[in-house]
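*Asks:* give the three-dimensional model of this entry:
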Amino acid sequence: MFKKLSNSQSNGDVTLIASECQITGSIIINGNARIDGKVEGSVQATGDLIIGNSAYLEIYAHVSLKLNKVLNLLS
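*Replies:* Take a look at the predicted model:
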């Protein structure tokens, strides 16, 4: 029913946190990710982190960001 993907098959995968999702805590992602939901905590991704229009973030991030809009950072 399930099979493990080889590295060559999984390189294009993107972890998705959908707009209906809310996560509180630490997230570690090996690869690329897209956030459309709400995340509070910390996010670490080895690939790119794409922030969707519906995303709400209160995070400490160690990532490479790709944005379509201006990102306002609060200290």
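*Asks:* going forward, measure contacts and count neighbours with C-alpha atoms only.
*Replies:* OK.
*Asks:* what about the strands in the protein?
*Replies:* Per DSSP state E, the chain carries strands over the ranges 14-17, 22-29, 32-35, 38-51, 56-66.
*Asks:* got the angle between the second one and strand 56-66?
*Replies:* Same thing as strand 22-29. For strand 22-29 against strand 56-66, the angle by axes from the mean of the first three to the mean of the last three C-alpha atoms, to 10 degrees is 30 degrees.
*Asks:* another for comparison:
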Amino acid sequence: MRDKLNDFFDGKVGDKPKDQKWLDDFYKEGEERFKKKIPPGFKDSGKESNDDDTHFYNDGLYYERQYGDLIL
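*Replies:* So this is what the prediction gives:
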């Protein structure tokens, strides 16, 4: 199943964020966009049900879930 997913997305996914500073700056922009209800993703603000769901780490980077749609 994983191989099928990898094949499907091969060549269709952009580069990962270059560093944590880039993500942190993007989150600041996201805050402003969410306050003004500018899509994409503003309806995801505060969507998590508990603290464990608000963020995750991947490849050394800290991601805030509420900004997932905006990042994509």
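*Asks:* could you get me the TM-score between them?
*Replies:* Here the TM-score for the pair of chains, by TM-score structural alignment, normalised by the length of structure 2, is 0.20; 31 aligned residues with a C-alpha RMSD of 4.4 Å.
*Asks:* thinking again about what came up before, redo the strands of structure 1 as a markdown table? Include distance to Ser8 of structure 1 and mean neighbour count.
*Replies:* Converted to a markdown table, those look like this (distance: least, C-alpha to C-alpha, whole Å; neighbours: other C-alpha atoms under 10 Å):
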| stretch | distance to Ser8 of structure 1 | mean neighbour count |
| --- | --- | --- |
| strand 14-17 | 14 | 16 |
| strand 22-29 | 17 | 13 |
| strand 32-35 | 15 | 20 |
| strand 38-51 | 15 | 18 |
| strand 56-66 | 22 | 15 |
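*Asks:* mind putting those strands into CSV with distance to Asn7 of structure 1?
*Replies:* Converted to CSV, the strands of structure 1 look like this (distance: least, C-alpha to C-alpha, whole Å):
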stretch, distance to Asn7 of structure 1
strand 14-17, 14
strand 22-29, 15
strand 32-35, 14
strand 38-51, 14
strand 56-66, 21
